[in-house]
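>>> below are the sequence and a predicted model for it; my questions follow.
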Amino acid sequence: MNAQHISKIFKLLICSLIITTSCNKKKESVENLKSETTATATENILLKEWTGPYGGVPAFDKVKISDIKPALEKGMELNLADIDAITTNQENPTFENTIVPFEKSGKELNRVFTYYGILSSNLSSPEFREIQKEMAPKLSDFRSKISQNKILFQRIKSVYDNSQKEPLEDDQQRVTQLIYEQFAMNGAELDEDKKKRYAAINKELSELYTNFSNNILADEEGYITYLSKDQLGGLSAPLTKAYEKAANDRGKQNMYAVTNTRSSMDPFLKYSTERKLREQVWKNYYSRGDNGDEKDNNKNIAKILQLRKERVGLLGYDNYADWRLQNRMAKNPENAMKLMNEVWPAAIARVKEEVSDMQTIADNNKNNITIEPWDYRYYAEKVRKQKYDLDSDEVKQYLQLDKLREAMFFVAGELFNYKFTPVAEGSIPVFHEDVNVWEVNDKSSGEHIGLWYLDPFARTGKRSGAWATTYRSHTTFDGKKTVLASNNSNFVKPAPGEPVLVSWDDAETFFHEFGHALHFFSSEVRYPTLNGGVRDYTEFQSQLLERWLATDKVINTYLVHYKTGQPMPKELVEKVKKAATFNQGFATTEYLASALMDMKFHLADPTNIDVDAFEKETLSELKMPKELVMRHRTPHFGHVFSGEGYATAYYGYMWADVLTADAAEAFAEAPDGFYDKDMATKLVKYLFAPRNATDPAEAYKLFRGREANIEALMRDRGFPVNRN
């Protein structure tokens, strides 16, 4: 060995020592950062580990808005330290040293996001919205630091590539695939210049999404229709009392308030005899975000569409829809459009029939009007009464919210073997006095499954609609975690001592969102990523649960009159069932118009797009009936433009409904119908418990023995079945 060789070896040893020392120092700095922030975590309640019963619960009663910003900033810092610990690991990448710590990362930040989500969706305020605006771009930068971390992605890709040669356990293979695809779809393989532009686009989009959402909320809070006592024609006593309370809560005595939310608007349009007021309420609701003022969303939408197209162009995609649908059940926009186009003609044809029936009644009553959108619900009720001798207001007398909740608990017990027990008042912190909590246990073993939070009523600062969420999801890879699930609605809060009576549609929505909660509770996955879902599949399970509302066991036991306690008469039950497909033209068309518009916006060239004009022209091309509008007009289409969860994916409700109708037929054909034990076992085993640990198409085939058939959907809605 000559001197030159010795010199090379010495240099290599020195380099190795420097690299090792540097890595060790970086590891030490990561560990020091985690330990140094322990004190900070104890000071800020939002960062603290949850304590108390049931595996720990969020300290909702101690949340202060002033804690939000510092908690988010420290949470992001800690999360990035978790990522550094992965990327500084000098061992060859494996599932255990890369995927597992990635799944564990960000615990503190996830806790902060639980509180952040509550303040955003349930308790928003002008003060909080300012924090949202400030933090949105910072959170976007933070996400980009992870999604574009080259070393992290290389390690993930290495684990993924190795798993293609030497497969891991099934759920480990699935979680590795999903994480790898998530990074690849979000620009991890771009060059540095494109990565920078990709991150900048995400940052700008995050600000636009926040602005879009806050504009909608501002218009919901800012436009209220006040009524006097002589303007209450057609309204029921419970509804009148609820409107009176809404006015009183806003300092208007001896007045009645129709707030600018669906739960308040819908019954007014259905029952009020005051046509001019119906028009005003209708226009307030459907012009949210489209009033030509500082809260107008049209410019936001145009910019969102442009940025989305540019961003996916960096990845080599022609349009946003192609990029988004690649890992959905539909796979591409063509398949999604094919489904919608198969149903659309039957839907608008049914609308024409419905409008004709309504116009006939208006003419016979010498009302001297032409049916307009603000008349549809009102005259539909008159047609329902004439055709089926069915009065929706009469049906509402048997749909008490508390009884519906008991019915849902009964169904959960029959299908999932769950028992719901109210927790002692004050034993679990809640974020508002309206929230109640139940413990969920296995009926047979007594095993604790989780907690269910219910936040049922509309309030200032709460976003409209109904939704389900989790504060903690089931996992077992890092110690068993039980579920903290929440259902949130916007029912009009009644006057003290009065029951909450809801429409049949609202009762179905209540069951629907509870279906999501049951999906959370039934999870049997090991890893957090597997609790996610495929958008055009995850609505299926909850849509299926709606079907139990109309089962005899629920109707005969829980649908009782709010005054007499007597069960719904058999004659009324028969009328409800006979009218099951009534007004399906309206229901299907208003939904499909939104889904089609979502897709067409993202397939179009957004350069210099005029959003209002595009909506109008596209609906005209679709031959949209003038007597109704999209369920979500574009300027307030929060599903699509306040984030990306449903962007080019709103069609997913229809895709899921094909599965729903087909699965419902399977139950109907079973020996014991919807309460057949064998079917219930298959339901939980194949459709609920796996969450996203199994490919959705394969999961459904395991349940049904074949793929779903669109003919079941057409039969279900009372539309002609095309057998060609």
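Cool, the structure landed.
>>> okay, CA-based contacts and neighbour counts for the rest of this
Will do.
>>> so residue 159, which of the three states?
Following DSSP: H, G, I helix; E, B strand; the rest coil, we place residue 159 in the helix state.
>>> now it. Nearest residue, chain neighbours left out?
Nearest non-adjacent residue to residue 159, counting by CA to CA, 6 or more residues apart in numbering: residue 94, 5.6 Å away.
>>> any idea how far residue 303 is from that neighbour?
41 Å (CA to CA, to the nearest Å).
>>> want to compare, so here's the second one:
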Amino acid sequence: MTNPLLADWTTEFELPPFAEFSDADFAPAFEEALTAHEAEIAAIADNPEPPTFENTILALEGAGRQLDRVLGVFFNLAGSDSNDARQALQREFSPKLAAHSSAIYANKALYERVQAVWNARADLDLSEAEQRLLYLTHRGFVRAGAALEGDDAERMKEVKSRLAVLGTEFTQNLLKDESGWSMVLAEADLEGLPQFAVDNARAAGEAAGEEAPVITLSRSLIVPFLQFSPRRDLREKAWRAWTSRGANGGETDNRGIAAEILKLRETRANLLGYPDFAHYKLEPEMAGTPDRVRDLLMAVWGPARAQAEADAAEMEEMLRADGIAGPLEPWDWRYYAEKRRQRLHDLDESELKPYLQLDRMIEAAFACANRLFGIEARELDVPLYHPDCRAWEVTRNGEHLGVFIGDYFARSSKRSGAWCSAFRMQAKRPEPRTPIVVNVCNFAKPSAGKPALLSYDDARTLFHEFGHALHQLLSDVEFGSVAGTSVARDFVELPSQLYEHWLEVPEVLAEFATHAETGEAMPEALLNKVLAAATFDMGFQTVEYVASALVDLEFHSGTAPADPMQKQAEILEGIGMPRAIAMRHATPHFAHVFAGDGYSSGYYSYMWSEVMDADAFAAFEEAGGAFDPEVAKKLEGFILSRGGSEEAEDLYLKFRGKMPGVEALLKGRGLAA
């Protein structure tokens, strides 16, 4: 029988037939698809015809479709619904894939053909899209080390293979630490917790087979506990477990893995002639150099640290008023920040949360996209990879644009955080295809029969990830390798962070923030409190983020540290890190940076993009409103639909006419003087 992962998919919209395959199908499908791709590459490299754009560059673009399909399914499931079998397969596949990629870029005959087309580019009469594909293909070969010879080429192959293994180990260690810890609460331990937090803890206990309420390391459980529990001892216990992920000793400890990864990245950059990994990694990004990144981060660090220190002084007084000598500790911050928020803004999270129903926030995200871009969504009844998942067909004027899958609830088989991925990317050539996009989140799952309620931060996360999804769904490019989110790393967060702004549009909250029990709209007074508190505690949020971004940057600048934890401590001391605030992602669980190359030397990109997103939303406000049709048309035409088909800066200039400064960001965060 044909392996269902390799057969023609006759499902609606050619969705993966999740119900038809098992974990046992992945390895043979992977091996067969890998062999097929190797044959395709060999046919291109060994083609006796002179190299042309069509028989070399376009042929490379079209090769490996079967492998892409198998891996698209596998790696999405490995992140969102893992198990022992899938983790073992991930450990097996990762070095093989790294070796496969290295073999392609080390294929001298293939590189010579790419180089020949590149050298002849001026005489080829290529379209702009074809010129861009040629440029990116050639650059990809050069940056992968295709020009290396002898021992250097062999060493590059070894480095890439080892990095693939280490990235997988880092991810799996983190998942084990996250899924392996829980804190069972006695009834007395629930004192001070709002009803939604109690309900979520009871639901987590039910899911874990416990009769008592449970706190896990899911953000949607642990953050409310740190916000509301008066039990300082339990807050400390929870906080230490949360922040020590990947640093608990034993076989899941990630500290040695991080050190080896940093050294191998330095070797990789040196082999290609770069002084360090940061210079190598940042060269194709908007920022371009480590110094430009450092300048941005430090321009924000000063105002953010000053605000955080002022807030800490106030909260330390509150701590003393509670009879605690102090000092303010990291496990105290959220608890006293919540009390301070209630005092300053008369805003109680437990009062707000019933108005932020998951279903209504999903509706809000779709409704905003409808008003801005004219798209419509129809929920589908199709088999998906987990019962919690939902799917929608996305259309415009009756034309199919793609499929959107939402996977919203936390579970032990899912890695932490939130992300947007794709089972299939949009393309017109070599063959047309529409995208299948998935948003994965980790919201607390309610008990049966109760609505899922979000925190305001959760709701913002939902809008953020849907912004990424729109970047994929509205993609309208020739080639899949530049579709959707295939853009510079410090540009990819622009659509997602920009979309967060629509959650704060008063008319959106007025329509969709309805009470879970009464169905009534959020009262205007509460709505005003929410909007007034939008920048509350922004000193803390900015400090924990910028500290992580600076550590990431300095890790990859200069000589790789032998002891990353010592280097982390030195960096934080050097910038004057407030003692009561921890990095958002400490090194042993900094998955953005160590689970793969994606955000290595690039965690700053959220802030680089935020400089643009603050300015981009200002374009709507200047034009008369958040739903101005002309600005929305420009946003789609110059950014959301164009993917990586042009340089990011050129696309932004076409949209806005100028590049922004840091002032709009500081103003948006409430940090401007």
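Thanks, I have the structure now. The model shown is predicted, which means the values in this text are computed figures rather than measured ones.
>>> TM-score for the pair, please.
Overlay of the two chains. TM-score (TM-score structural alignment, normalised by the length of structure 2): 0.98; 671 aligned residues with a CA RMSD of 1.3 Å.
>>> what's the counterpart of the residue nearest to residue 159 of structure 1 in structure 2?
Mapped onto structure 2 by TM-score structural alignment, residue 94 of structure 1 lines up with residue 52.
>>> what's the answer for residue 352 of structure 1, then?
By TM-score structural alignment, residue 352 of structure 1 lines up with residue 309.
>>> and what of residue 393 of structure 1?
Aligned by TM-score structural alignment, residue 393 of structure 1 pairs with residue 350 of structure 2.
>>> what's next to the helix or strand harbouring that match, contact-wise?
Per DSSP states H and E: residue 350 of structure 2 is located in helix 349-352. Outside helix 349-352 of structure 2, the residues that touch it by CA atoms under 8 Å, 6 or more residues apart in numbering are 194-196, 455, 526.
>>> mean per-residue distance, it versus structure 1.
Taking mean CA distance after the TM-score superposition for structure 1, the mean distance separating helix 349-352 of structure 2 from the aligned residues in structure 1 is 1.8 Å.
>>> can you give me the buried ones in that helix?
Neighbour counts over helix 349-352 of structure 2 (16 or more other CA atoms under 10 Å) mark 349-350, 352 as buried.
>>> how far off centre is that helix?
27 Å (CA atoms, centre = their mean, to the nearest Å).
>>> okay, now residue 191 of structure 1: neighbour count?
Neighbour count for residue 191 of structure 1, taken as other CA atoms under 10 Å: 10.
>>> ignore the last one, residue 585 of structure 1
Count around residue 585 of structure 1 with other CA under 10 Å applied: 23.
>>> for the counterpart of residue 184 of structure 2 in structure 1, what are its contacts?
Aligned counterpart of residue 184 of structure 2 in structure 1: residue 226 (TM-score structural alignment). Counting by CA under 8 Å, 6+ apart, residue 226 of structure 1 touches 247, 255-258.
>>> so which of the residues you listed sit within helices?
Here DSSP state H is the test, and those give residue 247 as lying in helices.
>>> now the two most distant members of the contacts of residue 226 of structure 1.
255 and 258 (10.2 Å; CA to CA).
>>> and the two? which has more neighbours close in?
Neighbours per residue (other CA under 10 Å) separate residue 255 of structure 1 from residue 258, with residue 258 holding more: 24 against 16.
>>> that one and residue 265 touch, don't they?
Yes. Between residue 258 of structure 1 and residue 265 a contact is recorded at 6.5 Å, counting by CA atoms under 8 Å.
>>> which neighbours do these two share?
residue 281.
>>> mean per-residue distance, stretch 333-344 of structure 1 to structure 2?
So stretch 333-344 of structure 1 averages 0.6 Å relative to structure 2 (mean CA distance after the TM-score superposition for structure 1).
>>> run through the residues that contact the equivalent of residue 29 of structure 2 over in structure 1.
Applying TM-score structural alignment, one finds that residue 29 of structure 2 aligns to residue 71 in structure 1. The neighbours of residue 71 of structure 1, taking CA under 8 Å, 6+ apart as the test, are 44, 46-47, 109, 112.
>>> got the buried residues for the helix or strand harbouring residue 71 of structure 1?
Assigned by DSSP H and E, residue 71 of structure 1 falls within helix 65-87. For helix 65-87 of structure 1, burial by neighbour count (16+ other CA under 10 Å) applies to 68-69, 71-87.
>>> can you give me the strands in the stretch 401-550 of structure 1?
Taking DSSP state E, counting those that start in this stretch as the criterion, the stretch 401-550 of structure 1 carries its strands at 418-422, 436-442, 448-457, 467-472, 483-491.
>>> can you list the ones you listed in TSV and add mean neighbour count and distance to residue 340 of structure 1?
Shown next, in TSV, are those (neighbours: other CA atoms under 10 Å; distance: least, CA to CA, whole Å):
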stretch	mean neighbour count	distance to residue 340 of structure 1
strand 418-422	19	37
strand 436-442	20	38
strand 448-457	21	32
strand 467-472	19	24
strand 483-491	24	28
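>>> out of the ones you listed, flag the one nearest residue 184 of structure 1.
strand 467-472 (26.7 Å).
>>> helix, strand or coil for the aligned residue in structure 2 for residue 119 of structure 1?
For residue 119 of structure 1, the aligned position in structure 2 is residue 77, judged by TM-score structural alignment. Under three-state DSSP, the three-state class of residue 77 of structure 2 is helix.
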